[in-house]
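J.: 3D, please:
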Amino acid sequence: MTDFFDKHHERLEQAIEAARTRAAWSPFNDSPSRKIHGDAVEKGLAAFQARLNQPFEIDQPGTIGRIGMEISPYTQEPLGISYPKVDVDVLYEAAREAIPAWRDAGARTRVGVCMEMAERLNKNSFECANAIMHTTGQSFPMAFAGGGPNAQERGLEAIVYAWQEMARVAESATWERAFGSTQVKMQKRYRLMPRGVALVIACATFPTWNAYPAIFANLAAGNAVIVKPHPLTILPMALAVEILRGTLRDAGLDPNLVTLVVDSSAEPIAKELVTRADTAIVDFTGSAHFGRWIEENARGKPVFTETSGVNSVVLDSTNDLKGLAQTLGMSLCLFSKQMCTSPQNVYIPRQGFRSNDSEISFDAVSETLVESINGLLSDNARAGGVLGAIQNENILHLVERAEELAPSRAKLLRESKPYAHPDFPNARTRTPVILGLDISDNDIYAREWFGPVIHFIAADSPEQALQQAASDAKQFGAINSYAYSTDEKFIERAQDAFGDAGANLSINMIGPMPLTYAAAFSDYHVSGLNPAGNATLTDASFVSGRFRIVQSRMAVP
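T.: Just a heads-up that it's a prediction; the model follows:
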C-alpha cells in the first residue's frame, strides 16, 4: 500500500494553519492563463474533445447498459457521451466490501490518499473546466477557477477538518483507579468506525464545488462514496470518479470506494438511493424542494444539504454610487444568476438613498444600476465572459414568467434578450430581466428565481428593507446577504438582523472581487440556520458525524 501522507505533509500543515488563522491561502492557482500553465490549456481542451461522442468507460462492477443525455448550453448539441448504467444492488455490495480495508488502513493513510486525490484533480483542471463549461453554461474562466482550484481547495479544507477531528481521538489509553481497596487497571482501545456507504448528489450548475468537500469528508472518515451527478451535468463528476478510482488503485486500495451512478431526467433514481437501508450518509446540493424531501425521508441518516434561498441586497447609503453600481451590477449578472449565492432582491429606499450628501430616489438609483448593467453587457465578448450561457430550457421559461408580471404586477425596468456569444453562435443566452416591485409584493420576490431574474424593491426606509430581507432569509432561506451603508449603527443592526436569520453578510463591497466569491479556509459557506441548507463548508460538524467511535476495554492483571 502506497503511503502518500509524507508526500503531502507540508501542504497539510499549511492548510491546517490556514484553517486556524482564516487568512488568505491558495495552494492551487485559479488563473487559467497560458503564461502560468503553458500547454496544459490546449491539452485540457484536446482531452475534453476526445471524450465527445464516445463511451466513458469506468471499470466498476454492475454495468448493465449505457446512459447519458448531456447537451452543451453553448452548442445546444449533445455531447454524445454514454456512461455505465449500473445495477445498484451490485454497486452497493462492492462499495460495502471495500470499506473494511479502507477503515483498517487508518486515518493517516486515508488522509494521505485524499491529499493525493486533490492534487491529481488539480492537474486535470483544464479538461474538467471544459467539461463544466459545456454542461453547466459557465464561462471558461469561471469553470476553471470555480470548478477547478477553488473547488479543490474546498475539498482540501474538508480533508483538514476530518484529519483534525479524527486526530482528537486517542488510539489507546491505560486507565487505572481504585474501587474500594482494589486497584482496577484496564487497557482501552478506541477505534474510528465509518458509517458505511455515503451518497453524494451533485447539482447541475456547480457540480464540483460542493461535491468535492462531501466526497473528501466521507472518504477521509473511512466511508465509501457513491457519486450521483445531475443527469444534465455528468461529465465533470465522471472525470472526478475516474481520477479518484485511479488514485485508490495506485495506492493499492480497492477503487470501488468511489463509484458513479448515472440516471436520467425521465427515470430519476435519487429517491431510491436516499431511502436505501444501506445508504448511511447523504450529501445533497440542489433545489430547496428536493432538499426538504431528503431531510424528511432519509430515515434518521446524517444528511448534509446546500440548497437555495433568497439572497438580498439592502441599500442604505454610500460614498461611491458609481463603484457600487459597477460591483453590484457585475454580481447580478455573473453566470446569469445561476449560483446559490447570487443576489436577487435589491432593496432601495423609495425616496431617501443617500450618496455622499445627496438624497437619490428609487427611480434614479434603479436607472443608475440598469445603466451600469447595460454598459457591462454592451460588448458581446465581455458579456460572454460574465453571463456565460443558460444551463437548461426551464430557466428560459422562468424568465418568460417573470416578464409576464409586467405591467400588471411589476414595472419592467430591463428586458431580457439573447446576446450573440462571440465564440458559440448557437449558445443558449439571456441577459437579465429586472422588475421594479413594491415591498408589499412579497408573494413575487420572497422565493428564489433561479436564473437571470432580478428584483428592485422599493421600501419606505432602509430599516423596513432590512427587516423584510432578514425575515425572508429566516423563513425562506438565504446563503449570502449584502448591505451598503456609511452609518456604523445601521451596519451593526444589519449584522444582527442577518446574523439572527443565519445569512452571511457582505458589507460595502466595492471593487473587482465578485460579491459571490467565497474563499476556502476563510469564508464559511451556509450557516445551517435557515432553509438554504443545514451544513457549513467547512466546520467541524461537517465531518464529525461521518465517523463514530467504538471502544474495547481489557482488564490488566
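
J.: can we go C-alpha only for contacts and neighbour counts from here?
T.: Noted.

J.: my guess is N122 is in a helix, correct?
T.: Yes: with DSSP: H, G, I helix; E, B strand; the rest coil as the criterion, N122 is located in a helix.

J.: Go ahead and name everything in contact with stretch 331-340.
T.: Stretch 331-340 has contacts (Cα atoms under 8 Å, 6 or more residues apart in numbering) with 137-139, 205-206, 307-309, 342-344, 373, 386-390, 430-432, 450-454, 479, 514-516.

J.: Can you list the helices and strands that the one helix or strand F542 maps to packs against?
T.: Using DSSP states H and E, the element containing F542 is helix 541-544. When contacts are defined as 3 or more Cα pairs under 8 Å, 6 or more residues apart in numbering; DSSP states H and E, helix 541-544 sits against helix 149-167, helix 207-220.

J.: Looking only at the following helix or strand past that helix, what residues are buried by neighbour count?
T.: Next along the chain after helix 541-544, taking DSSP H and E as the criterion, comes strand 547-555. Buried residues in strand 547-555, defined by neighbour count with 16 or more other Cα atoms under 10 Å: F547.

J.: quick one: strand 547-555 to helix 207-220, angle?
T.: Here strand 547-555 runs at an angle of 10 degrees relative to helix 207-220 (axes from the mean of the first three to the mean of the last three Cα atoms, to 10 degrees).

J.: Mind giving me the packing neighbours of strand 547-555?
T.: Using 3+ Cα pairs under 8 Å, 6+ apart, strand 547-555 is in contact with strand 182-194.

J.: Mind listing what's buried along the strand it packs on?
T.: Within strand 182-194, the residues scored as buried using 16+ other Cα under 10 Å are K185, M186, K188, R191, L192, M193, P194.

J.: Following up with a second sequence; could you model it the same way so I can compare the two?
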Amino acid sequence: MNARKLKAWRAQHAPMLEAASEAVRTRRPYSPFSDELADYDRAQVEQGESRFRRLLDAPLHTTPQVSTEPDQRWAGSERSPYGFDLGIRYRVEDFSQLASRAEVAKRKWQQLNIELRCALLCEVIARLQDDTFLFAQVGMHTSGHGLFMGFHANAVHAQARALESVAHVLAVAREMSCQFEAPMMERQGSCQRLSRQFATMPVGLSLVYAGQVVPTWGAYPGLFASLAAGCPVVVIGHDQAVLPMALTVKVLKAACAQVGVPHDIVNLFHSNDPAAYRQAALHPDVRLIDYMGGAEFGSWLRQHAWQARVMTQQSAQTPVFLHSTSDYDGMLENLAFGLCSFSAQLCTSPQTLYVLPEGIRVVDGVVSVAQFERDLVERVEQVLARFPCARELLGALVAPQSLAEIRACESARFARVLRHAETVHDPDYPHACIVTPSLIAVREGFASSVEHYGREIRGPVSFLVQPPDLRALLAELRTIGQHHGALGLGLYTVDAGVEHAMRQVSQEMGALLSINFCKNFYISQCAVFTDIHGGGTGAAANVTYGAPDYYHARLRMTEQRKLL
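T.: The predicted model follows:
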C-alpha cells in the first residue's frame, strides 16, 4: 500500500475536508465547487460532450486492468430520453462472486484509519469534479436533464453531497472512538488500572440502488458514507441510467489501484435479468441497502430484505398552500419556474397547489382564485418564452408513459384544464419527448380525486385544489404524507397562525417546509450541508439524508479492555 501517496492526498485535501467538517458541525451551507457555469471554461463543456460521444456503442470497463476472458458476458439497453440508443455495454457478473471479492477487499480497506480512507475519497471527489461536464452530458442522456440541470444535479451538487457524507462519517467515527486508562476498585481489593479502547468497525457489505431522475445526487450519500465507514459497496444502476454509476465506480477503482487498495472495495452489478437485482438484496452478506426510486420496489425491499438495514427514499410529491403573500409577483415567478424546470420530474417539484375559496390575500386586497389561475398560466407562458431552446428549461421526459398519464389526468372527470401540456419539437433531438406544463383545476365536489392527484405523477402536471377551509386542508395533507408520500411542503402566508399550523403538520409528515420562497430560490432546491432530505416518516422515506442516524447506521462500536 502506498502510504506516502495517501498521506499526500490527506494533506492536499485537508482544507476542503476541514471546511466540510465545520459545515457539518454548524449545519451552515457550504459549496466546495462553484455551481455557476460562467466560472468554467467553455472548452470544458465541449470536452464533456466529446468525451461522452466517445463512450457510445462500446463496452465500458470499470476495472483498472481490462480483462479479455472469452466467457465474459456483456449487457446494456440504455436509451437517451433525447431519442437514441447509447449502445454502451457493461460486464455481467455473478453477485455472489462480487460479494466474496468485497469481503476479501474489506479486510485491507478497514485497516486504513478513517483519516486515510477519507483522504482517498476526497481525491475521488476531486477527480469527479474534473469530470463535471462529462457527468453533465451523462445526466442529459440518461436522466433527461437539460445541460444546466445535468451540471447541477448530476455533477457539482452530487459531488458536494458525497463530500457531505464523508465529513459526517468522519465526525461520527471520531465521536465513537477513544482510548483511556482509569483506576478500578474491586470491593476491598487494591486499586488497579484498566485501559479501555473504543473503536468503530464497518457493519458489512453495502448495496446501493441508484435511481434514474437524479442518479448520482441520490446514490452518492449512501455510496460515500459506506465507503468512508469502511464498508465495501456494490452499486446497482437504474437500467436506463447505468452510465453515471459505472463512471463513478471506475473513478473509485482507479484511485484505489493507484495506492494499492483492493479495488473490489466497490463494484458495479449489472444484469440482463431483472430478477437478479431482487436476489442481490436477499444475499446473506448484504447488511445495508440504500435505495432511491419508485415506491413499489422500495416497499418490496423493506418487506423482504430482513437481513439488512434498508434505507429508502421513494415516490413523493410536494404540495403548496397559497394563503397570503407580501410579494405576489415573486410568488408567481417562483411557482411558474418550478412547474417548468426539468418538466417537474423531481419529487420536490410543486405538484398540488391549494388555495382557499376566498382567494389569496395580498398587500392591497385579495386575489380571487379565478384571477390567480389566469395569472399563473400567463406567468408559465412568460417563463417558457425566455428559453429559445426549450430543452434547457424543460429537459426531456424520462418515463415513456408520462405523457399518456398527463393526458389521462386532463381528460378525467374531476379536471378543468387551465393549460394543456404541449409537445415541443427540438431540431437537434427530433425524437425527444419534451413537454410543457399542464395545469389542472380540480372541480368542486371531487374530494375523492385526492387518490389521483395525491400521488406522485412524474412529469409537468400540477393540480389547483380548493379545500373548503384550513382544517380540511391540513387533514388532506396528513393523508398525502401518510399514504402517498411528501418530502417537501410549500407555504405562502403572512399569517402567524397559519404558519404555526403548517409547521406542526410538516413535522408530522416529515416534510421539508419552505415558507414564502419568492423569485429565484425554489421550493425544489435542497442546499447541501444544511438542508435535510427525507423526513424518515410517512410513505416517502424511512431515512433522512443529513441526519445522524443515516451515518451511524454504517458503523458499529467495539470495546477492548485490558487490566494493567
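
J.: Pick the most buried one from the helices and strands packed on helix 541-544 of structure 1.
T.: Comparing these on average neighbours per residue, with mean count of other Cα atoms under 10 Å, the densest one is helix 207-220 at a mean of 28.

J.: Could you pull up the average distance between that one and structure 2 after superposition?
T.: Compared with structure 2 after fitting, helix 207-220 of structure 1 has a mean deviation of 0.6 Å; criterion: mean Cα distance after the TM-score superposition for structure 1.

J.: start and end residues in structure 2 for the very next helix or strand once past that helix, please.
T.: Per DSSP H and E, the first helix or strand lying C-terminal to helix 207-220 of structure 1 is strand 224-228. Following TM-score structural alignment, the partner segment of strand 224-228 of structure 1 in structure 2 covers residues 232-236.

J.: swap in stretch 444-457 of structure 1?
T.: With TM-score structural alignment applied, stretch 444-457 of structure 1 matches the range 452-465 in structure 2.

J.: Kindly report the same for stretch 134-145 of structure 1.
T.: Alignment of stretch 134-145 of structure 1 against structure 2: residues 141-152, by TM-score structural alignment.

J.: what do you get for stretch 357-364 of structure 1?
T.: The aligned range for stretch 357-364 of structure 1 is 364-371, by TM-score structural alignment.

J.: That stretch: which residues count as buried?
T.: With burial defined by 16+ other Cα under 10 Å, the residues of stretch 364-371 of structure 2 counted as buried are V367, V369.

J.: which helix of structure 2 spans the most residues?
T.: Longest helix in structure 2 by number of residues, with DSSP state H as the criterion: helix 3-26.

J.: Checking the equivalent of V241 of structure 1 over in structure 2 next. Helix, strand or coil?
T.: V241 of structure 1 maps onto V249 in structure 2, with residues paired by TM-score structural alignment. Of the three states, V249 of structure 2 takes helix according to three-state DSSP.

J.: mind checking how far V249 of structure 2 is from V104 of structure 2?
T.: In this view, V249 of structure 2 and V104 of structure 2 are 18 Å apart by Cα to Cα, to the nearest Å.

J.: between those two, who's got more neighbours?
T.: V249 (24 against 14; other Cα atoms under 10 Å).

J.: The stretch 451-557 of structure 1: strands as residue ranges?
T.: Counting by DSSP state E, counting those that start in this stretch, one finds strands in the stretch 451-557 of structure 1 at the ranges 453-459, 480-484, 504-507, 547-555.

J.: To which residue of structure 2 is V433 of structure 1 aligned?
T.: Per TM-score structural alignment, V433 of structure 1 is aligned with S438.

J.: Contact partners for its match?
T.: Applying Cα under 8 Å, 6+ apart, the residues contacting S438 of structure 2 are I406, E410, V417, L418, R419, H420, A421, E422, P460, V461, S462.

J.: Let me know the distance separating it from A553 of structure 2.
T.: Per Cα to Cα, S438 of structure 2 is found 41 Å from A553 of structure 2.
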